[in-house]
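Q: Just need the structure, nothing else, for what follows:
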Amino acid sequence: MKKLKTALLSYGMSGKVFHAPFLEMHPGFELTGSWERSKKLIQQDYPSVKSYSSLEELLADDADLIIVNTPVDTHYEYAKKVLEAGKHALVEKAFTTTVAEAEQLDILAKQKGLKLAVFQNRRWDSDLKTVKQVLDQNLLGEVVESEFRFDRYNPNLSPKAWKEDSNPGAGILMDLGPHLIDQAVYLFGFPEAVFADIRKLRENSRVDDDFSIVLYYPDKRVKLHAGFFVREGVPAYVVHGRKGSFLKQRGDTQEDVLKTGQKPNLDDWGTEPEDKAGFLHTEHDGELFRKNIPTQQGNYYSLFDGLYKAITEDTQEPVTAEDGIRVMKIIEAAQQSSKEKRVIALK
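A: Below you'll find the model as predicted:
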């Protein structure tokens, strides 16, 4: 199996938790190192890799794939340099800060014959995979309304200054918004129009920290919400169809387990507790029934495996630049909608 030499552009939480463990696990990747600006930590976990002192040093090395996992407002600049250096790129969400930036990266990658993917890992969350299974099996009939939420209770500002600085890549719309928007488009396609209400609710917040978005489709509406003032959670996924409803609380275990330092596997990884099962109330063959639906197994390994095949077999990326562009179009429309207090049509 061909080894793809892969480097990270940072080794903070995302590099340590979401990327390095899966690169180590997959037989097709070889982690070569990370750009580390101040703290030199990667060699504590992976002694044989390099700690690069600059982006130029990293790009001059022989890596095949670069993971752009730096703050959002740097994604365009760094991804552009990566592609110009002839390297494939996996870019964290949000893909960029504007649609124009996303489109320019897509054009550049195609011109260079390189793979450009977006790290929308939560398509492979156990809860979202279960929702998709219910839809694929047509257990609800034609969907008329859905609501996806990513709620927390945390009224305090983040100690990470870059998360609270007012820049184009900061705020909850750029942080959690891409997850919810990508999941909605992944399941239901690109909407016709958007309405949004984006707010700053925490005391002294300089960035948006609460949003409600409505995506309009010809036959349904999809509501998305994220915020920091939900102490008592409600189901994270609610889908209503003409025959029934499915409710599922957020239950994916991967992030919490990865933060403890546990390594992923292909056996029981991403398995939710049974009490997190979703609830289905629907009709089948004229009979009503109410029952729990076992949760699908989640595993971010599938994203990395799909990216490996895209590069080595020239197949489509697991999450394409076009997917990232669509998410950015909805984000820009949501920002305009909230500012102007009106529905924005999408093109």
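Q: contacts and neighbour counts: CA atoms only from here.
A: Fine.
Q: does residue 105 sit in a helix or strand, and which one?
A: Using DSSP states H and E, residue 105 sits within helix 99-112.
Q: Check which residues of that helix are buried.
A: Neighbour counts over helix 99-112 (16 or more other C-alpha atoms under 10 Å) mark 99, 101-103, 105-106, 109 as buried.
Q: Between the residues you listed, which sits nearest residue 337?
A: Of all the buried residues of helix 99-112, residue 337 sits closest to residue 99, with 15.7 Å by C-alpha to C-alpha.
Q: That closest one is in contact with residue 329, isn't it?
A: Yes. Look at residue 99 against residue 329 with C-alpha atoms under 8 Å: they come within range, at 5.9 Å.
Q: All the helices of this protein, residue numbers only.
A: 13, 20-25, 42-45, 55-60, 75-84, 99-112, 126-136, 161-164, 172-175, 177-188, 254-259, 301-313, 321-340 (DSSP state H).
Q: For the fifth one, which outside residues touch it?
A: Where contact means C-alpha atoms under 8 Å, 6 or more residues apart in numbering, the residues beyond helix 75-84 that reach it are 59, 66, 68-69, 88-89, 91-92, 95-97, 101-102, 105, 108-109, 112, 114.
Q: in that helix, what's buried?
A: So for helix 75-84, counting by 16+ other C-alpha under 10 Å, buried means 75-76, 78-80, 82-83.
Q: These: which two are farthest apart?
A: Pairwise over those, using C-alpha to C-alpha, the maximum falls at 75 and 83, 11.9 Å.
Q: for comparison, sequence B:
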Amino acid sequence: MPATVNVALLGYGLAGRVFHAPLVSATAGMRLHTVVSRNPDAVSARHPQARVLPHPEPAFADPQVDLVVVATPNHSHAPLALAALAAGKHVVVDKPFALDAGQAQEMIAAAARTGRMLSVFHNRRWDADFLALRALVQSGALGEVVELHSHFDRFRPQVPDRWRDREGPGSGLWYDLGPHLVDQALQLFGQPLAVHADLGRQRQGASAVDWFHVCLRYRRLRVLLHAGSLVPAHGLRFAAHGTGGSWIKYGLDPQEDALRAGAVPGGPDWGADPWPGTLVQVDSTGTVREALAGSPHGDYPAYYAQLRDALLDGAPAPVSAHDALLTMQVIDAGLASAGQRREVGLPGGD
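A: Purely as a prediction, here's the structure:
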């Protein structure tokens, strides 16, 4: 592997334009070498150094390309990842990793056969609020956590004309936001025993899921994942309750908005969260103490920095393909639960 990782980015829609291209470009030791897009003018306006191709096959065949990033519509993730792996490339797949766990297992097997790294872009592990929550859980500040509410609500009353909001494989909010919220829960608490999901269509004219409420059942703990598209007052992000206290957090991590606005990732103020959470603790005498609890800075650039180190120095991947498979098993269970209107168990749950 050369000292610089040459990256071919497949897709220049929301994921490619807002997240992957800026983060790759801002990472020392990585180079945005190629972008596959049908809109070359948009790519060249912001990344004039990158070669633009209309199709991915020349990028797969190019010996200078080390890493392929798949940021295309969800139904194409697995086929493109498999083709890139077969061509001997390392691969990052934007979430969701695949359409189901079966595809995920096929991709993992292909990576093992070819000896290539395979990862998924679960960037919200580096949200400021999630970093704060993970630190609180690990420190024991909340005692044993018995209830977690994880919300990602928005107010988007009009159904946009885009593939994410049309009925079809991999469309809808459960595939869009579900992998982020599921991955965060698994990072904190491991695989649940069972999933009970309600997936809905609430907006006028909606053909794809635009609302979900999902309960992950552990032995004592319950994790409630929720997202809606008709929530004008969409402030709550996390509410964690434990035997020793609670942590309540409003407001979303600021990094996506910064990237959408064209900000360059990195710098001392990058990822600073303007909305500190509130920590409420109860001591052995029953005394309640309440204080604002600031978050560490969010750090999306850490994903590609760790990926670079994995490729150049043999460090662990920032998100393993095995973790992506576990997330897809929960996504599958949620779809089955909603379709059958019952709880669906998971193998190997905590």
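Q: before we move on, the earlier item: want to throw the buried residues of helix 99-112 of the first structure into CSV with distance to residue 142 of the first structure?
A: Listed next are these as CSV, based on distance: C-alpha to C-alpha, whole Å:
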residue, distance to residue 142 of the first structure
99, 32
101, 36
102, 33
103, 33
105, 37
106, 34
109, 38
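Q: Among those residues, which one lies nearest to residue 50 of the first structure?
A: For these, the nearest to residue 50 of the first structure is residue 109 (26.3 Å; C-alpha to C-alpha).
Q: and residue 312 of the first structure, what does it touch?
A: With C-alpha under 8 Å, 6+ apart, residue 312 of the first structure has these contacts: residue 2.
Q: What's it aligned with over in the second structure?
A: Residue 312 of the first structure maps onto residue 312 in the second structure, with residues paired by TM-score structural alignment.
Q: Could you report the neighbour count for residue 48 of the second structure?
A: 12 (other C-alpha atoms under 10 Å).
Q: Between the helices of the first structure, which one is closest to residue 208 of the first structure.
A: helix 172-175 (5.8 Å).
Q: Check the mean deviation of that closest one from the second structure.
A: Comparison of helix 172-175 of the first structure with the second structure after fitting gives an average deviation of 0.4 Å (mean C-alpha distance after the TM-score superposition for the first structure).
Q: Show the contacting residues for the aligned partner of residue 259 of the first structure in the second structure.
A: For residue 259 of the first structure, the aligned position in the second structure is residue 260, judged by TM-score structural alignment. Residue 260 of the second structure makes contacts with residue 18, as judged by C-alpha under 8 Å, 6+ apart.
Q: Ok, the one 10 residues further on next?
A: Neighbour list for residue 270 of the second structure: 255, 297-299 [criterion: C-alpha under 8 Å, 6+ apart].
Q: ok, now how distant is residue 106 of the first structure from residue 121 of the first structure?
A: 19 Å (C-alpha to C-alpha, to the nearest Å).
Q: actually residue 80 of the first structure, not the one I wrote
A: Residue 80 of the first structure is 22 Å from residue 121 of the first structure, by C-alpha to C-alpha.
Q: tally of neighbours for the aligned partner of residue 151 of the second structure in the first structure?
A: Per TM-score structural alignment, the equivalent position to residue 151 of the second structure in the first structure is residue 149. Neighbours of residue 149 of the first structure under the rule other C-alpha under 10 Å: 22.
Q: likewise residue 2 of the first structure?
A: There are 10 residues near residue 2 of the first structure, going by other C-alpha under 10 Å.
Q: thinking it is in contact with residue 26, fair?
A: No. With contact defined as C-alpha under 8 Å, residue 2 of the first structure does not reach residue 26; the gap is 11.5 Å.
Q: Give me the common contacts of these two.
A: Between them, residue 2 of the first structure and residue 26 share no contacting residue, judged by C-alpha under 8 Å, 6+ apart.
Q: Let me see the contact set for residue 318 of the first structure.
A: With C-alpha under 8 Å, 6+ apart, residue 318 of the first structure has these contacts: 117, 303, 306-307, 310.
Q: Closest one of those to residue 279 of the first structure?
A: Closest to residue 279 of the first structure, out of all of the contacts of residue 318 of the first structure and judged by C-alpha to C-alpha, is residue 303, at 27.2 Å.
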